[in-house]
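# Just need the structure, nothing else, for what follows:
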Amino acid sequence: MRRRFTDLDNTWPAGLLRRLAAMVYDLFLVVALWMLMGFIAVALNQGEANESPLFHSLLLVATFVFFAFFWMRGGMTLGMQAWRLRVQTNDGMSITLVQSLVRFVAACVSLAAFGLGYWWILFDTEKRSWSDIASNTRVVVVSKSKVSDRKNSGLQ
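So this is what the prediction gives:
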């Protein structure tokens, strides 16, 4: 279910360094998820490492599910919460599953192009990355008071 964010006047476009810091936080969580899936796969294979294309596809899908869940639920992954970032539509709504998929694919392309899609933030007048432009979304910085209100209401 989509929701409208209420604090639109207290946000501003997120810069590159803050986004990269949030990405590092989320990377730790994604690696932990991959390790858990790897342990399960090894256990199911009686101790053999699983390097099949199916396993790698499952890792990719699990990574997408991780990001899509947080982006659609409240606009913030755990790393984004730490750096007070939120992804939203241009009109202040939570993003859809299709927008999440487009963001994820564009982010993969951006990273594969040596991060060029994120360096783009430095040149775009609205501080948008390729994934923002492709999915018609934006990443904003949320004021401190709104993040603490969110934590107190149990919407972490």
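# contacts and neighbour counts: CA atoms only from here.
Fine.
# Looking at the protein, which helix is longest?
For the chain, the helix with the greatest residue count under DSSP state H is helix 16-44.
# where along the chain do the helices fall?
Going by DSSP H, the chain shows helices at 16-44, 53-73, 78-82, 97-112, 116-119, 130-135, 144-152.
# Quick one: those as JSON lines, columns for distance to residue 89 and mean neighbour count too.
JSON lines is the format used below for the helices of the chain (distance: least, CA to CA, whole Å; neighbours: other CA atoms under 10 Å):
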{"stretch": "helix 16-44", "distance to residue 89": "17", "mean neighbour count": "15"}
{"stretch": "helix 53-73", "distance to residue 89": "11", "mean neighbour count": "16"}
{"stretch": "helix 78-82", "distance to residue 89": "16", "mean neighbour count": "20"}
{"stretch": "helix 97-112", "distance to residue 89": "9", "mean neighbour count": "17"}
{"stretch": "helix 116-119", "distance to residue 89": "18", "mean neighbour count": "18"}
{"stretch": "helix 130-135", "distance to residue 89": "9", "mean neighbour count": "20"}
{"stretch": "helix 144-152", "distance to residue 89": "18", "mean neighbour count": "13"}
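# Now show me the structure for the sequence below, then we'll compare the two:
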Amino acid sequence: MKITTGPAGWWRRMFAFLYELLLLIAVVLLAGGISQGVFQLLTGLPVTALPEHLLASALHFTWVMSVAFAYCAWCWRGGQTLAMRTWRICLVKSDGSPLGWREVGIRFAVVVICTLPCAPFWIFARHHADLRIVAWLLTALFFLPYLWALLDKERRFLHDRLAGTQLLIAPPRV
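Have a look, this model is predicted:
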């Protein structure tokens, strides 16, 4: 794919991120539903019993994260997710070449580290007021990669900076 117009703007990337979030939530919900269905079939227990089984919970989490990684890796190695196609954004290495497994792994790991802890702590903070400060700090961690782009000289997100990738404007599809 030939990129002609340069780096994608911050707002374009943010709107693509929000759209991507909706798509990824659907992928994760589908993967979670499959995992819960398998749990019910194998154990005969209701889905509400899943958190009580440490091994089953760990396998469920591993499965959901693996599916999320597979979705991201498949799309990123191809240069575009559905949201990126919609907003005409292409993901490439800093030198313009397609992403390898190293870049995909680093990018995914940074995104997961910054986003994953936020939601559970807000759930706990609703019931334990002393955890609210931790929830707010984790919310700051959630926004760090995107705020980083405002300070970065090339306006890259933190995960793009660390992975050596960049988001460019893709040419219109004909």
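# Could you quantify their similarity as a TM-score?
The TM-score (TM-score structural alignment, normalised by the length of structure 1) is 0.80; 139 aligned residues with a CA RMSD of 1.8 Å.
# Pull the distance from the longest helix of structure 1 to the chain's centre.
12 Å (CA atoms, centre = their mean, to the nearest Å).
# Mean distance between it and structure 2 after superposition?
Average distance, helix 16-44 of structure 1 versus aligned residues of structure 2 after superposition (mean CA distance after the TM-score superposition for structure 1): 1.8 Å.
# picking that back up, can the helices of structure 1 go into TSV with extra columns for distance to residue 5 of structure 1?
Formatted as TSV, those follow (distance: least, CA to CA, whole Å):
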stretch	distance to residue 5 of structure 1
helix 16-44	20
helix 53-73	11
helix 78-82	15
helix 97-112	17
helix 116-119	25
helix 130-135	18
helix 144-152	10
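# which residue packs closest to the most centrally placed residue in structure 2, ignoring adjacent ones?
Nearest to the mean C-alpha position of structure 2, counting by CA atoms, centre = their mean, stands residue 111 at 5.5 Å. Closest residue in space to residue 111 of structure 2, ignoring its immediate chain neighbours: residue 159 at 6.4 Å, by CA to CA, 6 or more residues apart in numbering.
# Map that neighbour onto structure 1.
When structure 1 is aligned by TM-score structural alignment, residue 159 of structure 2 is paired with residue 131.
# what's the answer for residue 97 of structure 2, then?
That one, residue 97 of structure 2, aligns with residue 93 by TM-score structural alignment.
# Might one say that that match is in contact with residue 71?
No: using CA atoms under 8 Å, residue 93 of structure 1 is not in contact with residue 71; the gap is 10.9 Å.
# Residue 88 of structure 2: neighbouring residues, count only.
For residue 88 of structure 2, the neighbour count with other CA atoms under 10 Å is 20.
# so what corresponds to it in structure 1?
Checking TM-score structural alignment: residue 88 of structure 2 goes with residue 84.
# Contact partners for its match?
When contacts are counted by CA atoms under 8 Å, 6 or more residues apart in numbering, residue 84 of structure 1 touches 141, 142, 143, 144, 147.
# gap between it and residue 141 of structure 1?
6 Å (CA to CA, to the nearest Å).
# Residue 121 of structure 1 now?
14 Å.
# Pull the number of nearby residues for the residue nearest to residue 94 of structure 1 when sequence neighbours are not counted.
With sequence-adjacent residues excluded and distances taken as CA to CA, 6+ apart, residue 94 of structure 1 is closest to residue 88, at 5.0 Å. Neighbours of residue 88 of structure 1 under the rule other CA under 10 Å: 26.
# related to what we said a few turns ago, could you name the stretch from the helices of structure 1 that's closest to residue 7 of structure 1?
Proximity to residue 7 of structure 1 (CA to CA) singles out helix 144-152 among the helices of structure 1, at 7.3 Å.
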